[in-house]
Structure formats: structure tokens, C-alpha cells
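**Student:** here is a sequence together with a model predicted from it:
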Amino acid sequence: MRGNKVLGGLVLLAIIALLNLPLPAELKLRAATRDSTVLPQTVLAIMGQRCHELFTFLFSARQAVRERESMMDEVARLRHDLRYLKELNRENRQLRRMVDFKEASAHGLLLGRVISRGGVSGWWQSVRINRGSADGVKPQQAVITVDGLAGKTTTVTAHTCDVLLITDPSNRIACRLERTDALGVARGRGVGLGGKTEFEMVRAAEPFQVDYIDKHAEVVEGDTVLTSGLGGGYPEGLLLGHVVGTSLDRSRLYQSLSVRPAADLGRLRYVWVVVK
């Protein structure tokens, strides 16, 4: 208790002494005190500046990350829109081409959209379209594209029908060579069997085959093959494809032709059913 009183008295005396110092001595003391705090103040100022810069950098980096993510989202959206517009433009061109084809055709045509294919093993054998008996579709009607014959209708329901493609081995089509009128019968070969997996087999259809061409008939690569109209089922003059190879059959009495389909059967989206 007594020690506290002594300490308090000393502090009080120091304050009184400071207050009663001559002016020059007071100024010297203040200057010394200020000079002694320069280094700590400088260090604190530098630390404060660095902290401010660090927080500013972190905030700016966070903003930059957000802006980058926003820009990436916008780029992705624009790319999606661009793909959609390109696809829409391609489909519009295809539809305009089909409309022009219908107007120039001598046949009664009904437009149909492909809604499914015949699975992996039947990819090149059949497709299903969104037209049926309610639209006037009947079995055994020819199905064409703007490029050439695709196949014929088989099973028909009220609002759908199956189309047997010309590459199906069971499909038989009476045909002729446009340049020489040599007659033959076309049949499909189905899919190629060279793939290592089941799905690799659907990459491309084999050229279909035309049999019973007179062995003396002149045939050159690129000759056009049309339907002959014989035997019913297919109207005359529909484009089948173009010759890519010739050989004699086993009997050596006839020629067998390899013909590449004119229609792109792997990308069928819209087709015409020949209803008249």
C-alpha cells in the first residue's frame, strides 16, 4: 500500500516537472520522443500498406475468377447457339431441297420423318417413319429421298410404317442400266463384317449387288442404275445408284455388278413415300 503511494507520488512529480520544463527543454524532449517512434511507425505503415495491397489483390483475383467463369459460361452458350443455328440452317436447306424435289416430281409424294432405325444389327436393313395408314400409306410402296431410292414400306400401322432399305439382303428390285437398258435384279448385301466390335459394323453399308446382267452388255464404272418398273413394287425410273465394280457370276453366264446407293442411307432423316 505504501509502495503504491510512493509510485504515485513519483509519477505526479514527473508530470509536474514536465509541465514546468523550460520551453527549449520541452521541445527537445518532444523531438526526441517523436524521433524514437519513427522506425516503429514506418514499419507499421509499410505493413499496413502491404496488407492493403494483399487484400486488394485477393479481392481482384476473386473477381477475375468470377468474370472468367462467367465468360466461359457465355462462350459455351454461344457455341451451343452457333451449333443449333448451323443445324437449323442445314435442316432448312434440306427441307427446301425436298420441297423443290416434290414440285418437280411426277409422283405423288408424302413426306415422312425417320423416328427410329432397326437397331445395331439392322441399322442398314430398316427404318421407321412417322406416317401410316391414316396418311394413305400402304405396304409395298416405294420410299425415296432427293438423292435416290431408299426402300419400300412393309409393316404399316395407323401412324407409323417400317421401311425395308435397299441394302437389306431380302430386298429384290428389278432394275436397268440407264445407258444401255441392260436388265438385272438388285439385292442388298447388308452391313460389312470387317469391324472388331458390333458397333463398328454400322459404319457403312456394303454396295448392293445387281445380278443377271447379260454378260455381253457393256458396263463401265459409274454407270447409272435405275428401277425398271418390272414386277411391280417400284415405279420405273427411280435412281438406285452407280456401278463401282463388275464381275462374272459363278455360272459365268451373267455379270454381277457392285452398285453404290445414291441415297445416303446412313443419314436418313426425311424421306418421301410414293403414294401415287
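**Tutor:** Cool, the structure landed.
**Student:** contacts and neighbour counts: CA atoms only from here.
**Tutor:** OK.
**Student:** longest helix in this structure, by number of residues?
**Tutor:** helix 38-104 (DSSP state H).
**Student:** got the buried residues for the next helix or strand after that one?
**Tutor:** Counting by DSSP states H and E, the element after helix 38-104 in chain order, helix or strand, is strand 109-118. Applying a neighbour-count criterion of 16 or more other C-alpha atoms under 10 Å, one finds 109, 110, 111, 112, 113, 114, 117 buried in strand 109-118.
**Student:** strand 109-118 relative to helix 38-104, how many degrees between them?
**Tutor:** Taking axes from the mean of the first three to the mean of the last three C-alpha atoms, to 10 degrees, one finds that strand 109-118 is oriented at 130 degrees with respect to helix 38-104.
**Student:** just checking, what packs against strand 109-118?
**Tutor:** If contacts are counted by 3 or more C-alpha pairs under 8 Å, 6 or more residues apart in numbering; DSSP states H and E, strand 109-118 sits against strand 122-129, strand 270-274.
**Student:** give me the helices and strands touching the first one, please.
**Tutor:** Counting contacts by 3+ C-alpha pairs under 8 Å, 6+ apart, strand 122-129 packs against strand 109-118, strand 161-165.
**Student:** over to the last one?
**Tutor:** On a contact count with 3+ C-alpha pairs under 8 Å, 6+ apart, strand 270-274 meets strand 109-118, strand 142-144.
**Student:** circling back: as CSV, the buried residues of strand 109-118 with distance to residue 141 would be great.
**Tutor:** Shown next, in CSV, are those (distance: C-alpha to C-alpha, whole Å):
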residue, distance to residue 141
109, 11
110, 11
111, 13
112, 13
113, 16
114, 16
117, 18
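**Student:** closest one of those residues to residue 218?
**Tutor:** Nearest to residue 218 among the buried residues of strand 109-118: residue 109, at 34.3 Å, using C-alpha to C-alpha.
**Student:** can you list contacts of the strand or helix carrying residue 152?
**Tutor:** Assigning secondary structure by DSSP H and E places residue 152 in strand 149-156. Residues outside strand 149-156 that contact it (C-alpha atoms under 8 Å, 6 or more residues apart in numbering): 132-133, 137-144, 161-166, 233, 238-240, 261-263, 265.
**Student:** show the buried residues in the residues you listed.
**Tutor:** 132, 137-144, 161-166, 233, 238-240, 261-263, 265.
**Student:** ok so, going back, distance from the longest helix of the chain to the middle of the chain?
**Tutor:** 23 Å (C-alpha atoms, centre = their mean, to the nearest Å).
**Student:** take the one below as the second:
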Amino acid sequence: MNQFFTNKKMIVLLVSVILFVSLLSLSLTQAGSSNFVQQFTNDITAVTGRIFAKPVNAVNDLFGSIDRLQDTFEENQRLKKEIDRIYETQAELAVLRDENQIMQEELDLQNSLTDFQTITGSVISRNPDAWVDQVTIDRGSQDGLENGMSVMSNNGLIGRVVETNPTSSKVVLLTNLEGSSNQVSAEILSEEVINGLISGYDVETNRLIMTQITSTAEIAEGEQVITSGLGGSIPRSLVIGTVDEVTMDDHGLAQRVYIKPAADFEHIRYVTIINRTAESGE
């Protein structure tokens, strides 16, 4: 019985060897084909590569997305700075354009005041609590300024010097409503001589008020109003504005004229001071 099992093992072993040799011979005789071990190895390698390739590719895609997001963020920041610089440049150009226009108006004003000695200056401060009352300019007594001198801006009279320091002065505006000390003698350029006083300011309509005009005077809208030179320190022929509306006063005895100022009292940047002592004649 034991001998049978031993012969059986020998038979199985012999058959296995024959099959192995047959398979080996078959694989060697097939030109261009891979043996079983190589195919098995290639399959395992391919499967393993596919398994590991997916997470690796996912990680690579993730880092690539992060890099692209960072590039996009940096590009957006750069574009934002460029836009800010454009806005700043536009604002600077607008300011320069406005200042150039104002300075051109002041130059035109000086060219029209050839009969007077003029001194140019700039507004250096304006108190918001007294916006319609006065401004401070950067010219003073060492520049030849004296109290009472007329001050113009934007081709129109805006007030007079009331206080001088060596390097600065205060200018009270025509829009100042306190008392009668700021009244200005004025004249309407019409077919007849029409004199009156600039004695008030309408805050709601931004118009000067001219009073003490006879009820029989014929006044038309659009006529020019200038200084009459009868008030003492302010010379004649300085432009104040144009007639905008004519009404009767509260008593019905005289006319009240509303004047559209030639100067922009809300935006006073540059000024021209008039020295009456240098006036050539009236």
C-alpha cells in the first residue's frame, strides 16, 4: 500500500515536470510573445500603476489648482492697484484742470486791471463756522497789503482786507451779513446812472442784494453791476456781477436788486488784491 502511494507521488511529479517543460518550450518557440511570468509581472505592474496613479494625479491637480488660484489672486491684486492708480491720476488731472482754469481766470482778471497795481495770492484757510464771513490769504504787510484794499477772485469782487499781518491777511467777504461795515457802493451799467449799496446776501439763492435804488429807475435783467468808487477805499469799475431780479422793498418806496455774483464765493482758491493808490484815474 505504501509502495503505491510512493509510485503515485512519482507519477504526479513526473507529469508536473513534463507539463512545465512543455509550457516552457511552447513559450520559447512563440516568436515576439512574452512568457507567462513576464505577462504576470506586467499585469501586476500595470494594475499597481493605475492604483497609485489616480491619487498622485489628484494631488498634482490639486497643487496645480492652488498655483493657478494664487496666480489669479496676484493678478487681481495687480489689476486693483492699476485701477487705483488710474483713479488717482484722473483725480489729479481733474484738480490740475480746475486749478489751471482758475489761474487762467485770474490772469485774465489781471490783464483787465491794467489801471491798478495788483498783488496775487492764495487762500490758506477758511473757517467752516464762518464760511461766508472771511478767508485768510498768504499775503501780508510785507507784500504791501493794507486794510481796506479790495480783493477779487474769478473776475469778480469778493471783499476787502480787514486785518494784515507780515505774511498773511484776513479778507471779509461781501457775503458777510454782520452790520453795515461791509456795504459796498455799487453802480448798475444802464442808460442812466443808477447807484446803490450792496448791503446783503441771500444764502438760499446765493445772490447779493443791492438796495437804496429809486423806484423810478429802469433796470433790466442781465445788466452789469460794478463798484462806483464812492465808498472810499474801493475803486470804481470793479466787476461785482449781473442783475438777476428786480423787486420793490418791503415799504414799496425803493427797488431791491438781486445780483448774480461774478465770483464763486463757494470756491475761492486764488485772489487778486487791488491797490487803489496806484489807480491811474476814474
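**Tutor:** That came through, no problem. Not measured: the values here are computed from a predicted model.
**Student:** coming back round to it: ok, average deviation of the longest helix of structure 1 from structure 2?
**Tutor:** Superposing on structure 2 and averaging over aligned pairs (mean C-alpha distance after the TM-score superposition for structure 1), helix 38-104 of structure 1 comes out at 2.0 Å.
**Student:** tell me what angle that helix forms with strand 270-274.
**Tutor:** For helix 38-104 of structure 1 against strand 270-274, the angle by the same axes, to 10 degrees is 10 degrees.
**Student:** what does residue 82 of structure 2 align to in structure 1?
**Tutor:** Using TM-score structural alignment, the equivalent of residue 82 of structure 2 in structure 1 is residue 74.
**Student:** just name the most buried of the helices and strands packed on strand 109-118 of structure 1.
**Tutor:** With neighbours taken as mean count of other C-alpha atoms under 10 Å, these reach their highest mean count in strand 122-129, at a mean of 23.
**Student:** any idea how far the spatially most central residue of structure 1 lies from residue 145 of structure 1?
**Tutor:** When C-alpha atoms, centre = their mean is applied to structure 1, the residue found nearest the centroid is residue 83 (7.8 Å). Noted for residue 83 of structure 1: a distance of 25 Å to residue 145 of structure 1, by C-alpha to C-alpha, to the nearest Å.
**Student:** with residue 112 of structure 1 instead?
**Tutor:** Applying C-alpha to C-alpha to residue 112 of structure 1 and residue 145 of structure 1 gives a distance of 10 Å.
**Student:** picking up where we left off before, right, and the helices and strands packed on strand 109-118 of structure 1 - which one's nearest residue 174 of structure 1?
**Tutor:** Per C-alpha to C-alpha, nearest to residue 174 of structure 1 of these: strand 270-274, 16.9 Å.
**Student:** how much does that closest one stray from structure 2?
**Tutor:** By mean C-alpha distance after the TM-score superposition for structure 1, the fitted strand 270-274 of structure 1 averages 0.4 Å away from its aligned residues in structure 2.
**Student:** from residue 257 of structure 2, how far out is residue 220 of structure 2?
**Tutor:** From residue 220 of structure 2 over to residue 257 of structure 2 the distance is 10 Å, taken as C-alpha to C-alpha.
**Student:** list residues touching both of the two?
**Tutor:** Counting by C-alpha under 8 Å, 6+ apart, the residues touching both residue 220 of structure 2 and residue 257 are 243, 246.
**Student:** who has more neighbours, those two?
**Tutor:** Between residue 220 of structure 2 and residue 257, residue 257 has the larger neighbour count (other C-alpha atoms under 10 Å), namely 28 against 16.
**Student:** hey, what's in contact with both of residue 112 and residue 145 of structure 1?
**Tutor:** Counting by C-alpha under 8 Å, 6+ apart, the shared contacts of residue 112 of structure 1 and residue 145 are 270, 271, 272.
**Student:** just name the closest of the residues you listed to residue 209 of structure 1, please.
**Tutor:** Taking C-alpha to C-alpha as the measure, residue 209 of structure 1 sits nearest to residue 271 out of those, at 22.8 Å.
**Student:** residues contacting that closest one?
**Tutor:** 111, 112, 113, 114, 143, 144, 145.
**Student:** for those residues, which ones persist in structure 2?
**Tutor:** Contacts from the contacts of residue 271 of structure 1 that recur in structure 2, judged by both residues aligned by TM-score structural alignment, their matches' C-alpha atoms under 8 Å, are 111, 112, 113, 114, 143, 144, 145.
**Student:** alignment lookup: the first one to structure 2.
**Tutor:** When you say that, I think you mean residue 111 of structure 1. Aligning on TM-score structural alignment places residue 111 of structure 1 opposite residue 120 in structure 2.
**Student:** ok, that match touching residue 275?
**Tutor:** No: using C-alpha atoms under 8 Å as the test, residue 120 of structure 2 is too far from residue 275 to be in contact (11.3 Å).
**Student:** buried ones in stretch 100-120 of structure 2?
**Tutor:** 102-103, 105-107, 109-110, 113, 115-120.
**Student:** aligned to residue 158 of structure 2, what sits in structure 1?
**Tutor:** Checking TM-score structural alignment: residue 158 of structure 2 goes with residue 150.
**Student:** I'd like to know how many residues surround that match.
**Tutor:** Residues near residue 150 of structure 1, counting by other C-alpha under 10 Å: 29.
**Student:** excluding chain neighbours, what is closest to it?
**Tutor:** Excluding the flanking residues, the one nearest residue 150 of structure 1 by C-alpha to C-alpha, 6 or more residues apart in numbering is residue 144, at 4.9 Å.
**Student:** just the element for residue 147 of structure 1, please.
**Tutor:** Counting by DSSP H and E, residue 147 of structure 1 is found in no helix or strand.
**Student:** I'd say it and residue 267 touch.
**Tutor:** No: Residue 147 of structure 1 is beyond contact range of residue 267, at 11.9 Å (criterion: C-alpha under 8 Å).
**Student:** mind checking which of those two has more residues around it?
**Tutor:** Taking other C-alpha under 10 Å, residue 147 of structure 1 and residue 267 do not tie; residue 147 has more neighbours (16 against 8).
**Student:** residues touching residue 219 of structure 2, list them.
**Tutor:** 190, 246.
**Student:** good, wrapping up.
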